[in-house]
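Novice: sequence plus predicted model, see below.
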Amino acid sequence: MMHRFVGPVDWGSAVFDDMVGARHLPYFAELANLTDGDPAWRSVSAGLVVLRLVDAWITEGAGVVAADGWGVRSVEAAIEEMPAGQPARALLRSVVDAVKESPAGDMHAIAPRLMAYARALDLDAKWALAADVYETVIAHVHPVEESDVAITAHLRLGACQRFLGALTEASRTFETASAIATEVNDIVGILKAQIGTAKLALARGNMPGAERILDETIARAAQSDDLVEVRAVALQDRADVAFHRARYDLAVELAYRSRELTTDSINRDRLLADIAAAFYMLGVHTAAKDAYQILEATAQEQYIRWLASINLMEIAARDGSMPLFERYRRALAGTTLPPALEARFHLQTAESHEALGQASAALDAAGRARDVAERYQFNEMLFAAEAVVARVTQGRGAVPLAPEISVPASLRDIAATIRDLRSKVPAGGD
């Protein structure tokens, strides 16, 4: 049974009318997928009515948020219905407070609060909802007079679109971010837009193009101490390119250099995931497993926790631990994953079944990976899925991983640091 809200919100008021076929369609789609009694329903509906309040305040003026207005009281009641302790609750309340206190149409105090709400959705892997909020900000801020917010909103929107598999839309978004940054001579914005474009090139399998863009970005960022964070991000993505070119030792070194430069805790999690993947492919499996277990237990971002679980699933299969592999596989199969991770999950499930000698299951999973990869133009994963099918049908066997090796001398300090971090995390299910 689909949920109908019977709380204090007046859906017939000016703030809530004309809901269907209007703005914020991702919110309506999300609500349609939530069942009766799901706590997420109240969180999503509160976010929706806050965005509608902002829309009405922009188009109709301050009267929408008058102290005695039913609309604003209804929005506040919807926020109070959200689960206690949820970060978005306080963020949405702050948006409403800013709307009530700001001159009509003045987004200076409101845009940063909407950005914070969008970022919370972003980190919870709710990219369609986050993208809608970023689009709301973009629609209501001046691209030049409020260029900092406009550029950041475009960059985050492009990232959400990439995660959702909307690569063409993401490309246009990064182009717009670059154009705004160029107009106001914002070198950080220009370089971050270049990094976004490089990520799209990599997603499409154009590794030479991604490498060229990133090398240029790293060189430009090295010219100023003010660009350290930008250089860290570019190094991170350059490590990703090295990984895809099978330069796993270089990938570990570049990712670790990036991790030393960055102060952003979320990026540090992502870098640890990059280091884990490179260590595993290099053959230093123990260091890889240590890193993934750290991330599964402690990563702030849902996406990274899912990614760690997917990789621990494959490690279990490669180690011949069928019960642990099945536990991870079943848990992930019951999760609604975003497209990029859905394709990766099916691909790594196929490769795991292949390693375990389960040909039929490997073909089924490879077919699912291929379907998702074709739908969203994930060319590299499409090629990998087709390779699994070819190997299995021809009876050639799984591609052997590099055997477990001793940590190379150049990487020993990095592996030791990870081992020390793992020792401080409670033991998982292995």
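Specialist: Thanks, I have it.

Novice: okay, CA-based contacts and neighbour counts for the rest of this
Specialist: Will do.

Novice: check which helices and strands the helix or strand containing E211 sits against.
Specialist: Using DSSP states H and E, E211 sits within helix 207-221. Contact here means 3 or more CA pairs under 8 Å, 6 or more residues apart in numbering; DSSP states H and E; on that basis helix 207-221 packs against helix 187-203, helix 228-244.

Novice: and it, which residues are buried?
Specialist: Within helix 207-221, the residues that count as buried by 16 or more other CA atoms under 10 Å are M207, A210, E211, I213, L214, T217, I218, A221.

Novice: from what I see, the last one and R231 are in contact.
Specialist: Yes. Counting by CA atoms under 8 Å, A221 sits close enough to R231 to count as a contact (5.3 Å).

Novice: so how far is R52 from L157?
Specialist: To R52, L157 is 19 Å away according to CA to CA, to the nearest Å.

Novice: out of these two, which sits in the busier spot?
Specialist: For L157 versus R52, the count of surrounding residues by other CA atoms under 10 Å is larger for L157: 28 against 20.

Novice: contact partners for the more buried one?
Specialist: Shown in contact with L157 (CA atoms under 8 Å, 6 or more residues apart in numbering): A130, A131, Y134, E135, A170, T173.

Novice: once you drop chain neighbours, what's closest to the third one?
Specialist: Distances taken as CA to CA, 6 or more residues apart in numbering place A153 nearest to Y134, at 5.4 Å, with adjacent residues excluded.

Novice: what of the first one?
Specialist: By the measure of CA to CA, 6+ apart, the closest residue to A130 outside its immediate chain neighbours is A118, 4.6 Å from it.

Novice: what about that neighbour, which helix or strand?
Specialist: Assigned by DSSP H and E, A118 falls in helix 111-123.

Novice: ok so, going back, the helix or strand the residue nearest to Y134 falls within relative to helix 187-203, how many degrees between them?
Specialist: Assigned by DSSP H and E, A153 belongs to helix 147-163. For helix 147-163 against helix 187-203, the angle by axes from the mean of the first three to the mean of the last three CA atoms, to 10 degrees is 10 degrees.

Novice: and here's the other structure:
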Amino acid sequence: MVRHQVFFESLGALDASDPGWSSPFAGLSVLRIVDSLAAAADAPNAAHRAAINAARATARSIREGDPSRAILLRIFDLLEKPNGLTGALARELLAYGRSLDLEGRWPLAADVFGTVAEKFRSRRNRAIVIESLTALGAAARNTGDWETSERSYAEAQHMADSAGDRARSLTAQVGIANSHVAHGNLPAADAELEEVFAEAGTAGLQQVEAIALHTRAYLAIASGDYQNAVHYGYRSLELTIDETARDRILGDIAAAYAGLGLRETARDGFLIVAVTSPHQWVRWQATLNLMELAIEDGAERLFDDYYAQVQNEPLDPRLRAFLLLLKARGFRTFGRAGSEALFAAAHEEATRHRLHQIAFEVEAEAKRERQPVNVPGRATVAEFEVYPGELDRIAEVLMHLRKEVVAG
């Protein structure tokens, strides 16, 4: 296989005059220069400097506002330095991979994370390599490459354990729990998280706990335990200092309210994320969630509008399967022909990528009769509160946030 083939494929799908061409070209240039420096085990020579200058010029043409632009320009500055593949360069490459990850460009992100893990193996870069392997585990899972995902998480955890780095070891373990949820193996996910909470709480690892709480909310949604999903999600939101995680957490809290049948609160949360998130994947997820609410509200025009926003986007396998499921539900709800074929396509997509939890949902949904629309929420807060007053309190927070967003 050609190294960095996914970048070549990305470029092959674009014309050099396309505004989106500069970013993957500059990224590919970076990776090839890193490969060359690693092979030479030496400082940059004249050929490297020429390649750096040409690629830097391309990076400067990336549109302002693209998060990768500033990162790539910093990387080119570091590549010119005589001390070669430094920890500072590795850290910037990791940041570049994360910027791709947040845009939902997981094949490219996985290539960058894998390059960092492969080329910066010295002891002084161990923490960066562990983080890269953990990030590779998530990105590969999102592309459906389960073998690479599992191998990367296992290697990250082994390296962290060998170094006595409990925080990074437990973070990789949370990643493994996320994979269990995606596979539909909820008991295994719960067991992993119990271990993480036990150790993180004892060691005072608050940010690990924040990450684990978010995964526990995700697990609770998958289990249909929506009140606890709101509870865990909001606790995670209160603890996290990672701004990039906040949008995803907020989206999952909104999803839990939708599961409770409290659609107005759910809509508040999804609208906040869809309008304000700087991250493409998070906006796609929120748009799909709004599409689901449109089905439940019987809002056929909104259903079509939201579908049009995402139908041609490069969704990952999980979102693509979810989109097909929602399209099937919408067609059935609105009396359109073709819902059975769409349910079959959703099931095939989920099964092919080993997304067993979604496959279960498709099977259950396909067996249901057509449901009436514009029905009240499935429950009211007063009937079943586990944490008295909490659902109303968090709902009020979301309402005020949504009003602030609308007000501009």
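Specialist: Received the coordinates, thanks. Remember, predicted model here, so these are calculated numbers, not experimental data.

Novice: counterpart of the residue nearest to Y134 of structure 1 in structure 2?
Specialist: When structure 2 is aligned by TM-score structural alignment, A153 of structure 1 is paired with S132.

Novice: also A118 of structure 1?
Specialist: Counting by TM-score structural alignment, A118 of structure 1 corresponds to G97 in structure 2.

Novice: what is the nearest of the contacts of L157 of structure 1 to D148 of structure 1?
Specialist: Y134 (13.3 Å; CA to CA).

Novice: mean shift of the host helix or strand of the closest one relative to structure 2?
Specialist: Y134 of structure 1 is part of helix 127-140 when elements are defined by DSSP H and E. Helix 127-140 of structure 1, aligned to structure 2 and superposed, deviates on average by 0.9 Å (mean CA distance after the TM-score superposition for structure 1).

Novice: output the residue interval of structure 2 matched by that helix.
Specialist: By TM-score structural alignment, helix 127-140 of structure 1 lines up with residues 106-119 in structure 2.

Novice: so which bits of the matching stretch are buried?
Specialist: With burial defined by 16+ other CA under 10 Å, the residues of stretch 106-119 of structure 2 counted as buried are 106-117, 119.

Novice: residues in contact with that stretch?
Specialist: 4, 6-7, 31, 34-35, 38, 90, 93-94, 96-101, 128-130, 132-133, 135-136, 139-140, 142-143, 316.

Novice: for stretch 294-311 of structure 2, same thing?
Specialist: Contacts to stretch 294-311 of structure 2, defined as CA under 8 Å, 6+ apart, come from residues 284, 287-288, 290-292, 327, 329-330, 333-334, 373-375.

Novice: also stretch 196-216 of structure 1?
Specialist: Applying CA under 8 Å, 6+ apart, the contact partners of stretch 196-216 of structure 1 are 155, 158-159, 162, 167, 170-171, 174, 194-195, 234-235, 237-238, 241, 244-245, 377-380.

Novice: one more time with 6 Å
Specialist: A234, N379, E380 (CA atoms under 6 Å, 6 or more residues apart in numbering).

Novice: next one: the residue opposite A200 of structure 2 in structure 1 once aligned from A179 of structure 1, what distance?
Specialist: Under the alignment (TM-score structural alignment), A200 of structure 2 pairs with A221 of structure 1. From A221 of structure 1 over to A179 of structure 1 the distance is 19 Å, taken as CA to CA.

Novice: sec struct for the aligned partner of G144 of structure 2 in structure 1, please.
Specialist: In structure 1, the residue matched to G144 of structure 2 (TM-score structural alignment) is G165. On the three-state scheme (DSSP: H, G, I helix; E, B strand; the rest coil), G165 of structure 1 is labelled coil.

Novice: now V399 of structure 1
Specialist: With three-state DSSP as the basis, V399 of structure 1 sits in coil.

Novice: between the contacts of L157 of structure 1, which sits nearest L363 of structure 1?
Specialist: Closest to L363 of structure 1, out of all of the contacts of L157 of structure 1 and judged by CA to CA, is A170, at 31.9 Å.

Novice: the closest one touches A159, doesn't it?
Specialist: No. Using CA atoms under 6 Å, A170 of structure 1 makes no contact with A159, being 7.1 Å away.

Novice: output the longest helix belonging to structure 1.
Specialist: Counting residues, the longest helix in structure 1 under DSSP state H turns out to be helix 39-60.

Novice: corresponding residues in structure 2 for the helix or strand just after it?
Specialist: Following helix 39-60 of structure 1 in sequence order, the next helix or strand is helix 70-80 (DSSP H and E). With TM-score structural alignment applied, helix 70-80 of structure 1 matches the range 50-60 in structure 2.

Novice: how close does the matching stretch sit to structure 1?
Specialist: Mean for stretch 50-60 of structure 2 is 2.5 Å (mean CA distance after the TM-score superposition for structure 1).
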